[in-house]
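J.: Generate a structure from the sequence data that follows.
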Amino acid sequence: MFEVRDRLLADHPNDPNRPSPEALNAPEKAGEASEGELVRHRHSTLMSLLEYEAERQAEERLQMQIDEDYYDHLQWRPEDARILMERGQAPLVFNESRQTIDWIAGTEKRMRKDYKILPREPDDEQGAELKTKLVKYTDDVNLTQWHRSKAFKQAATAGLSWLEEGVNRDPEQEIIYSGMEDWRNVYRDSHSRNIDYNVDARYLFRRRVIDLDYATMLLPDSAAHLRNMAGRHEDQDLGDDIWYLGEKLTGASETEWTSAHSVFGARAAYMSREGYRDNSTRRSVELNECWYKVPERVPVYAEGPLAGRVVNPADPMQAQLAGAGLRTYEAVKFRMRLMIATREAPCLDMASPMRHGRFLLVPIFGYRRARDGLAYGAMRGMRDIQDDLNKRRSKALYALSVNRIVMDEGAVDDPEETRQEAARPDGIIIKKANKALTFEKNMADFQANAELAAQDSQLLRNAGGVTNENLGRDTSAQSGKAIGLKQDQGSLTTSELFDNLLLAIRQAGRLRLSHIEQFWTEQKAIRIAGERKPIEWLEINKLDPATGAIINDITAREADFIVDTQDYRASLAQAALDNMFELLGKIATFAPQVVVSVLDLVVETAELKDKEEWVARIRKLNGQRDPSKPPTPEEQQAEQAAAAKQLEQEQIVTGTAKANLEKLQADIAMTKAKMAEMDVGAVLKRCETLLQAMQAAQIVAMNPGVAPAADEIAKSSGFVDMHEGDVPVVDPQGPAEPPLPAIPESPQPEPVEAAPFPTLENNR
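T.: You can find the predicted model right below:
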């Protein structure tokens, strides 16, 4: 119980055995301490932290070394190999775990990431595009892709590697430097848990063995101390001078077998333990590069484009805003510092010259142990299975090679000699008469070990996450779709490794971009070359003599480094592309114009060589433009001309439609007027006829004797009685209609002149 408790305390971020990083800031009486005392105090604290991390990371580094040995076919322990060699059997290695690492590393090489620079300000798109080309140029001159692939392979194998971004002091080389660093040379703050190491880490150590003459020229003020600390190059043991579980940790270059060589001969490479040492007189010294953070109270901008940044008068960008009168405030911030020292004394201590205030080494993790954050790679889970595979195959081979002899007592004179003869293919064995002597093959032992070895081979595929389908081997899957699904399974299992690499590339790119914006201040012409493209020359920081302005000023503004989000998993990306083509094939049957309009997006998704050229030509044919880039003056003019032409056509169409509408409305009004006139005339005629009929009826009613004369006049005029001969039918059971009221007699009117019948006009 107490051992578990002590282990948990040691693994806790507040480890009581850990030297306090807070002591880096100052001694207890900082006001009374001189600068030299402060530096010595910091050196003492840093060396204590280095010793603490060396001890804490001892297990991790031992296991990482073994992981890389397994990849390099160093898989037999000396004591096990010795037993095999003594019985005449070679310690064979059937290194199937290596293929898993090679597949992971090969996938990264085939699916390398692309990236681009995005502006932070609305009108800086052109500057961001220029910086994208500059970052790719620095990739070429520094062989960044190869360094990155090497670091990723080491992280996949052992669990940890480092990308480096820095500044080169050699004037004959590019000032911006990038590379990788072996995990053996670096000690990190093992209490850091954040995915961004800069968030919660306080220090980082890198150990280097440097030739004495170069070290004294680099640090002339410490030349005497360096000479005292120097020794033979092979004596400067860069490996971990730490003992763990009774074994001394070894470095990568330790490959001598010493006395083991005389025992194992050519097979000694399987038992690497001791470092190779020669008699060179080359003198070197070990230096420690210590990057550490100390809290300081500093002025910080409270407004403007530099809000939140520490005031630094030496920064050219801040110098341009010196007269703007921006408000500032005091804050406590961690400031990065650099110390170069031996184990005994500091040689240099200074504030970090980098504006970003971050560590220059970026970790690439494989996996991290949840208990204590220690790193491990894909090889860790395959080592035990690989050991069992080697031993099972060795046992099966031994069982198949040897003969078991069963004989009566006294059948031969020398049993040992008989054993040796039986092991030879052309051996001769003389036995005595009447004595039995037979040979037996232990086939059951052979078959059992062979079957277990076959299972180990399959278990290695499962443990490493790389299936037979990923490796292109024979598979039990029958259809292509089933094979693709199994390939996807392997890709998903290893996706965390590629995701960690993506994070490291983004963090390293952020450092590189910051270095370009800070240190690339001189005028320079840079050659940008591409396949089947003319050479492009970019002039940066060029002074315009006419205006005095600087053209393509890299340091004027800041941008952001963004990694492309293309899928690292080749099989999944291919499956998605196949599904996209299948969908487009269906759409093309009824809407081919849709396929043409999105063809540039399809090609941009595919993994093709010179993909940008493909996309550019397709967009040119379709009249499309790159949506991620601002329009050029030519494109703006073309858009304005197209908009003006479209507006003109719209005006013509609108005018024609308006004229047609007005003519149609006029025709409708005229038709309505005619219809109204026709209707009014008919109504008038009917009304006049009705009025005349009523007047005539009134006259007849007043003078009944006039009716026969009126009928005769109507008949002679051609009128026909439409109801003549009709007899009204009266329902006998129905009520009788009331008789008409009698018309009273009235005096006869005096004759007057005939007046015209009143009209509707007169009766209004």
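
J.: Please count neighbours and contacts with C-alpha atoms only from this point.
T.: Will do.

J.: residue contacts, D211?
T.: When contacts are counted by C-alpha atoms under 8 Å, 6 or more residues apart in numbering, D211 touches H233, R282, R283, S284, V285.

J.: Now do the SS call for the last one.
T.: It refers to V285. When classified by DSSP: H, G, I helix; E, B strand; the rest coil, V285 comes out as strand.

J.: Let's compare: structure for the following, please.
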Amino acid sequence: MRGRSWPVFEVSAKRTESPVPKIEPAKAAPKPNDLDSEELSRLHGALLDYYARELDRQNENRLEQAVDEDFYDSIQWRAEDAKVLKERGQAPIVYNVIASTVDWVLGTEKRGRSDFKVLPRRKEDGKPAEKKTALLKYLSDVNRTPFHRSRSFEDSVKVGIGWLEDGIQDADDEEPISSRYESWRNMLWDTAATELDLSDARYLFRSKWVDLDISEALFPKRYEVLRRSLSDSDSTYFIGQYGDEAMDSAEYANETSGGLRPASYAQNHRQRVRIIEGWVRRPVMASRLKGGQFSGDLFDPSSPGHVEQVNSGQAQLVEKVTMLMHVALFTSAGLLWFSPTPYRHNRFPFTPIWAYRRGRDGMPYGMIRRLRDIQEDINKRASKALAILSSNKVIMDEGAVDDLDEFEEEVAKPNAIIVKKADKELKIDVDRDLSQWHLELMSRSIQMIQQQSGVTDELLGRTTNAQSGIAVQRRQEQGSLTTTKLFDNLRLASQVQGEKQLSLVEQFMSEEKQFRITNMRGGPEFVTVNDGLPENDIVRTKADYVISDADWRATMRQAAADQLMEMLTKLPPEVAMTMLDLVVENMDLPNRDEIVKRIRSITGQRDPDADEPTQEEMVQAEQAQKAQAVQEQALQLQLRGQAAQIAKTEADTAKIGAQIADLQSKLAGTNVATQRAAIDTAQTAAVAPMLAPVADQILNEAGFVSAPEQQQRALEQSAMQEAMARQQVAQQEQQAAQQPQEPPAQMAPQPQPGA
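T.: Predicted structure coming up:
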């Protein structure tokens, strides 16, 4: 059931006109099969009843969903209405305004596909979580998951619900885990469920039409059941009670000849049988883990992580009643397969993407349902206006013309010449002015579609009556808020689908594997898992799947980034530099992560979300430590050199002082001799007073200094030497302070032992 998509099928009364094919004689009766036991026969009857009841409950809404999809495909006139218009000579025109509205929403989803990551539940499981993220991205690439999700979202927008399937497949040339789209026409679910992820649903069904020979190859032991299914009322050739028009329309179109082929062609129809895949929850006793990182999971004896947790005593097994998922493949005649779910997550392998749900019964509907009446009015107004403008309405008195047939033929000509009788009234193109009123109402209906859907001219980039850029932006935000519910439901579905994919990876990707992923610059990177290293082991750890919030709020994030950039221009440069990485992180730029990484490598800042330093950060921290040690050593050497220079200066100063003292002592002896000569001179001056001034002048010129003068000069010289020494020390300290010193690099936190 997980191979290529099987075509679907339609119910129509015309099938009764097809001849019944000749049924081959049955083979020898096989041995009794467990699937035919009394218990499983009752289960088959219950499943078939569940399926038929849901088919009846959802039939009316499914017909409306098919009409919604037809409206997008420009099939907007009822057959009987179109027939009346054609008989009247009026064209059933279609102005498909809905299609452009829906296309904008679909294009927005394709342009804004989100990213995801896997987060560990324990600190020591960070590396395995990174490997799981890389593996899920690889599976997304090979399975083309984003394209399948977009296709399912398209169903959701049009008809109200889309479906995604995630499971395992047995294919030698493909990955064991698959993700694919499933048509809404094939799906039925428990309508009593109210949760959007169907976690409270009891059952879910998928119906497929399969060639008889293929089904016999898949289930050789159920040959008789398949043959009975082919010959009963639920076959290609009869109106079946286990299908409806929405489910079987494509199959009927493929099987009918349309009257273009001879009758013998109908005798060679493909023999096909409806196979129903049912997933049902049944209350059974099951073992669950209590405690440890896998607490609450169903115990899987093939899981190394589960077994280790139990053997180590970190978790224990608890037997309790559990709504365990089971899978059954069956036809209207009997079971083909029945077993417990192969998936550890114990969920449905199908994930719904909802649009809107009807309040009274929970039935889904999409954007088109709200706009259908307005769209029909647009078509009718356009058709009526064209009919008025393309035809001639005549009011005239009886007998105004001689031949009415000739008049009718002439008045239809663009260059008609009409001859009427005198005194007879004849008016042509009466009520032609009505066309403009139909066109006016048609224009208002188009505006109403924009108001109802939220996809306005501003969102579509068309000319509007908004005068300023701010006004246009406000209207764009208003329109985006109108469609937010659709994208919020898509985000929920993506989250649920990702959780299932992560569980499948942890369960089934247990072998060593090397795979390639592309980095942000488009280059290849090779990742290895399950090679024996603890950091590459993805099956012994539990992690959580998280959708990136930033990708779902691109418009708001960009507006915030613009405000931050404006704020940075008003801050001091050193403050702006510390915030630059956060601003760039909020921008929609190519290679954004690499730009932020390089900015932080320059500023020395770390990723605020990083739990542990990366290898590059540890290397950078080590290099910063070495550079700081070298810088401190150079500073010490510089200070030592300056101290030695100061000591040398002091020694030179002391030496000069000693030389000055020696000169002073020699000068003292000279002064004594001079004093003696002065005394003699004084005596002479006493005898001759008029000679004293002459003697003083002679002593001064000879260099004689008196004792008071010597003391005064010594004090002045000592003060001058001390001032010079202080000035030199101050200059050296100032030079040392002006040396450029880089601040020590921010050290990355080192992991503590036993953390």
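
J.: Quick test: list the members of the contacts of D211 of the first structure that are still contacts in the second structure.
T.: Retained in the second structure (both residues aligned by TM-score structural alignment, their matches' C-alpha atoms under 8 Å) from the contacts of D211 of the first structure: R282, R283, S284, V285.

J.: Write a PyMOL command that selects only the buried members of these.
T.: A single PyMOL command is used to select the members of those judged buried by 16 or more other C-alpha atoms under 10 Å:
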select buried, resi 283+284+285
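
J.: Present the kept ones among the contacts of D211 of the first structure as CSV; the columns should include distance to V332 of the first structure.
T.: Output for these, formatted as CSV (distance: C-alpha to C-alpha, whole Å):
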residue, distance to V332 of the first structure
R282, 47
R283, 44
S284, 41
V285, 37
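
J.: For D200 of the first structure, state which of the contacts of D211 of the first structure is nearest.
T.: V285 (31.6 Å; C-alpha to C-alpha).

J.: which residue in the second structure lines up with the closest one?
T.: Counting by TM-score structural alignment, V285 of the first structure corresponds to V273 in the second structure.

J.: How much space separates that match from A658 of the second structure?
T.: 124 Å (C-alpha to C-alpha, to the nearest Å).

J.: element containing E458 of the second structure, please.
T.: E458 of the second structure belongs to helix 457-460 when assigned by DSSP states H and E.

J.: Would you check how far apart the residue most central in space within the first structure and R506 of the first structure are?
T.: With distances taken as C-alpha atoms, centre = their mean, T565 lies nearest the centre of the first structure, 3.7 Å away. Per C-alpha to C-alpha, T565 of the first structure is found 11 Å from R506 of the first structure.

J.: remind me, longest helix of the second structure?
T.: Longest helix in the second structure, counting residues (DSSP state H): helix 615-687.

J.: give me the stretch of the first structure that the helix or strand following that one matches.
T.: Moving toward the C-terminus from helix 615-687 of the second structure, the next helix or strand (DSSP H and E) is helix 692-701. With TM-score structural alignment applied, helix 692-701 of the second structure matches no range in the first structure.

J.: contacts for helix 692-701 of the second structure?
T.: T674, A678, T681, A682, A685.

J.: go on, stretch 433-442 of the first structure?
T.: By C-alpha under 8 Å, 6+ apart, stretch 433-442 of the first structure touches 399-400, 402-411, 431.

J.: ok, which pair from the residues you listed is furthest apart?
T.: That would be L400 and G410, which, of the contacts of stretch 433-442 of the first structure, are the farthest apart (C-alpha to C-alpha) at 26.9 Å.

J.: More neighbours: the two, which one.
T.: Neighbours around L400 of the first structure and G410, counted as other C-alpha atoms under 10 Å, are more numerous at L400. The numbers are 16 against 12.

J.: Run through the residues that contact the equivalent of that one over in the second structure.
T.: Matched to the second structure by TM-score structural alignment, L400 of the first structure sits across from L389. By C-alpha under 8 Å, 6+ apart, L389 of the second structure lies in contact with R432, S435.

J.: Kind regards, and thank you for your time.
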